[in-house]
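Student: Build me a model from this:
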Amino acid sequence: METSLLICDYSYHSRPFTQNSRSGLTNYLFRLQTEGSCRVICRGQEYHVQAGDLILLKPGDEYDLEVKESEIDGRVSSGDYYVFCEGDWIDSWWGRKERPVVSAVGVDEKLLRLWQNLIIEKRRGPLEENVEIMDYLLRGLCLYFDRAIAENTHSSRTVFAALRLKRFIEEHATVTFKLEEAARYAGLSLSRSVRLFKDYYGMTMIGYATQIRLNAAAERMKYSDMTLEHIAETCGFSSYSYFHRVFRAHLGISPKEYRLKERGF
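Tutor: Down below sits the predicted model:
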């Protein structure tokens, strides 16, 4: 199964703008509002789209877009990333589940980077390697949509906050970070964050970060020739002596012994 990327770009409107596809779209359209606002009519319903809203439309969907002056300050401002695409893989992905026409997923930097990479590859032209890269990037974009929708549509704010803490730790575990930074990312106090994470995941935030760091260190010991000191540093441990102590406490052997064992010595 393959994908076909037809159009992929960023647009910004500072003047009133309309786009009508009342006879129905001929391809899939994915659109992320990144700034400003607009009005969209699809499947007989009107949506007031704000920054952070993701629009997912399928072939045959009616699509009316209107960018007009703000009722508050009279300005016209609307920026968005968009993709028109088709293909057997897209059909299969679309059929896996029901998705809202508009989902509030936020302006996620990771999602934007993925989208920006897709735009760059599209602009480079139809080279053989570009087509394959675009295929995988587009699939990744679609799968990321599902994650973003799932993570931002929890009925419970508590569940969402716990997940935000977990995602922050996963992204920052191999660098030095403070628990206060994770708490701020989740919009909670430090004490509330500590209790919430332990309640939902059965371990402390530091314990989860340590688990990720040890897994990363073990992989680098098995598959790279980095020194143990360098591995400790790049996996988020403050010193080699601390890394050595934590590694032995969790795995029962020293880092050096682990590396020799994994390499058959």
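Student: alpha carbons only for contacts and neighbour counts from here, please
Tutor: Will do.
Student: Which elements pack onto the longest strand along the chain?
Tutor: Using DSSP state E to define each element, the chain has its longest strand at strand 28-42. The contact analysis (3 or more CA pairs under 8 Å, 6 or more residues apart in numbering; DSSP states H and E) places strand 28-42 against strand 45-50, strand 53-57, strand 63-67, strand 78-86.
Student: One more sequence to fold, the one below, so I can look at both together:
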Amino acid sequence: MLKPVSYAFRSDDRSILTLDSIGWQTIHTKEYSFSGEERPDCGHVIFQYTLSGMGYIEVDQTTHALPPGSGFLVKIPSRHRYFYLESEEPWEMIWLNLRGDEANRIWDLVTEQEGTVIRRGHDSPLIRHYWKLLQAISEEKVTDKYRLSALVFEWMLTLVQSSRDAGNEISAGSSSIVDRTKKYLKENYASPLTLEEIAKQAGISKHYLCRLFQKAEQVSPLAYLRDRRVEAALAQLRTTDLPVQEIGRRCGFDSPSYFGKVFREYMGMTPKDYRLKKLEFPYDAVYYE
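Tutor: Below you'll find the model as predicted:
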């Protein structure tokens, strides 16, 4: 069973993403205070997350509280200070420090989206993935730098995905509507659907449906439907001998000319040319998710 613990790793290999340290601890003393400009250990990035109690971070002369469910992303060196106030409840937190160009790039990407302070639930994919990483080290004794690099990179992908999801957050009920509508469009791409018919199937107005889709998927329902139709056409051009015109009809395009126009927008060539260029495009399926 996991318990508060910390580990450090040392490697001179700068060709890969490396885990510098990782841990789970509780802070009780005001002596806990770190300045990003004064630390002797430079060249890494830090993720730190509050489980209970409260910590603080000062960035650009502004102090941010770090209650449970919040954390921060910083680089060393940079202008910041994170600390604990002794009068508060003990600060229980988890952290990891990483080195490598990719870690710096991901930190820039996420902080540009969310800022230095981020918020995730204790049961969020990011925190669940963190516990799996700590467990692999603590219980499975994983210490190989390449295996650790792969595990950390998976955690960083979860960070990126959760950051994008945080920016596109919708309620559980709205998410269910979007998921049901996506399923309906995938199953009925061949039908001559209108926006009104799609909205009726979803049980909401077309304007509300468009707002939900734009927030959750960054595209309109009709654009999402068009992606599914092109995907189906690409597959049929490669896996059947049906005439191009018939494939367009079966994939929901109401005219051969419109099918050709849309196809060229996606692939830069006609459906017939795509069918012939098997060496340049050796794919049985292409997805636009």
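Student: What's the TM-score once they're superposed?
Tutor: Here the TM-score for the pair of chains, by TM-score structural alignment, normalised by the length of the first structure, is 0.52; 172 aligned residues with a CA RMSD of 3.7 Å.
Student: what's the closest non-adjacent residue to the counterpart of residue 91 of the second structure in the first structure?
Tutor: In the first structure, residue 91 of the second structure lines up with residue 78, judged by TM-score structural alignment. Once flanking residues are discounted, residue 78 of the first structure sits nearest to residue 36: 4.4 Å by CA to CA, 6 or more residues apart in numbering.
Student: Can you find the partner of the one you found in the second structure?
Tutor: By TM-score structural alignment, residue 36 of the first structure lines up with residue 53.
Student: didn't that match look like it was pressed against residue 86?
Tutor: No: with contact defined as CA atoms under 8 Å, residue 53 of the second structure does not reach residue 86; the gap is 10.9 Å.
Student: Check which helix or strand residue 192 of the first structure maps to.
Tutor: Taking DSSP states H and E as the criterion, residue 192 of the first structure maps to helix 190-201.
Student: For that helix, enumerate the helices and strands it packs against.
Tutor: Looks like helix 190-201 of the first structure contacts helix 157-172, helix 179-186, helix 205-223 (3+ CA pairs under 8 Å, 6+ apart).
Student: and it with helix 205-223, angle?
Tutor: Angle, helix 190-201 of the first structure to helix 205-223, by axes from the mean of the first three to the mean of the last three CA atoms, to 10 degrees: 60 degrees.
Student: So for helix 190-201 of the first structure, what gets flagged as buried?
Tutor: Within helix 190-201 of the first structure, the residues scored as buried using 16 or more other CA atoms under 10 Å are 190, 193-194, 196-197.
Student: Any chance of CSV for the residues you listed, columns distance to residue 212 of the first structure?
Tutor: Formatted as CSV, those follow (distance: CA to CA, whole Å):
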residue, distance to residue 212 of the first structure
190, 21
193, 19
194, 18
196, 19
197, 16
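Student: Which of the residues you listed sits closest to residue 29 of the first structure?
Tutor: residue 197 (37.4 Å; CA to CA).
Student: So what's the residue count around the residue nearest to that closest one when sequence neighbours are not counted?
Tutor: Using CA to CA, 6+ apart and skipping the chain neighbours, the partner closest in space to residue 197 of the first structure is residue 162 (5.8 Å). Using other CA atoms under 10 Å, residue 162 of the first structure has 22 other residues around it.
Student: Now do the contacts for residue 162 of the first structure.
Tutor: Applying CA atoms under 8 Å, 6 or more residues apart in numbering to residue 162 of the first structure gives the contacts 186, 193, 196-197, 200.
Student: and residue 58 of the first structure, what pairs with it in the second structure?
Tutor: Under the alignment (TM-score structural alignment), residue 58 of the first structure maps onto residue 75.
Student: right, I mislabeled it, should have said residue 242 of the first structure
Tutor: Aligned partner of residue 242 of the first structure by TM-score structural alignment: none.
Student: How about residue 90 of the first structure?
Tutor: Aligned partner of residue 90 of the first structure by TM-score structural alignment: residue 103.
Student: any idea how far its match lies from residue 127 of the second structure?
Tutor: Per CA to CA, to the nearest Å, residue 103 of the second structure is found 17 Å from residue 127 of the second structure.
Student: now residue 89 of the second structure
Tutor: Residue 89 of the second structure is 22 Å from residue 127 of the second structure, by CA to CA.
Student: Comparing those two, which residue is more hemmed in?
Tutor: Taking other CA under 10 Å, residue 89 of the second structure and residue 127 do not tie; residue 127 has more neighbours (19 against 14).
Student: Where does the more buried one sit, in terms of helix or strand?
Tutor: Judged by DSSP H and E, residue 127 of the second structure forms part of helix 125-138.
Student: Next secondary structure element downstream of that helix?
Tutor: helix 145-167.
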